[in-house]
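Novice: Could you look at this predicted model? Sequence included:
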Amino acid sequence: MSTIQFTVEGMSCGGCSSKVKNTLEAFDQISQVEVELATGEVKVHVEPDQNIDKEQIKAAIEDLGFDVVN
């Protein structure tokens, strides 16, 4: 399993972090999403046999109205 990590700005509540988590978990290639609201850290776990572009994930987060800083 590989992990892709982002720092996301603009998440201010549990609803925000849930929105990010639920949106990313809808991708078939993503097996698990961890969101740390206090630090803005989002970890996305992808199964080894799955291929997903980091830019796709970033775009999905930004489409929710949040800023991805890395």
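Specialist: Okay, I see it.
Novice: going forward, measure contacts and count neighbours with C-alpha atoms only.
Specialist: Will do.
Novice: Tell me how many other residues crowd residue 26.
Specialist: For residue 26, the neighbour count with other CA atoms under 10 Å is 10.
Novice: ok, structure two:
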Amino acid sequence: MYQLQVENMSCGHCVGSVTKAVQGIDPAAQVQIDLASKSVKVESSGALDSIKAAIVEAGYPVTSAQ
């Protein structure tokens, strides 16, 4: 499981956009987003770098990932 801090998320549309970006890399990925803490948990077999790049490309800066 990956834990990411993702900025600029504030609504349900943001959640959908980030989820869609991650699932574009791994359609089977499970994504949990907490808007209040701006945290994104991803259960995926995809590479962390690819997932981070997809989220950034969707317009949401990733400030940390582990």
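Specialist: Thanks, I have the structure now. The structure presented is a predicted model; accordingly, all values stated were derived computationally and were not measured.
Novice: What does the TM-score come to for these two?
Specialist: The TM-score (TM-score structural alignment, normalised by the length of structure 2) is 0.82; 64 aligned residues with a CA RMSD of 1.6 Å.
Novice: Could you find the counterpart of residue 16 of structure 2 in structure 1?
Specialist: Aligning on TM-score structural alignment places residue 16 of structure 2 opposite residue 18 in structure 1.
Novice: Its match sits in which helix or strand?
Specialist: Taking DSSP states H and E as the criterion, residue 18 of structure 1 maps to helix 14-25.
Novice: List of residues touching that helix?
Specialist: Contact partners of helix 14-25 of structure 1, identified using CA atoms under 8 Å, 6 or more residues apart in numbering, comprise 11, 30-37, 44, 57, 60-61, 64.
Novice: Name the SS class of the residue at the greatest distance from the centre of structure 2, please.
Specialist: What lies farthest from the middle of structure 2 is residue 36; by CA atoms, centre = their mean that is 14.5 Å. Secondary structure assignment for residue 36 of structure 2 (DSSP: H, G, I helix; E, B strand; the rest coil): coil.
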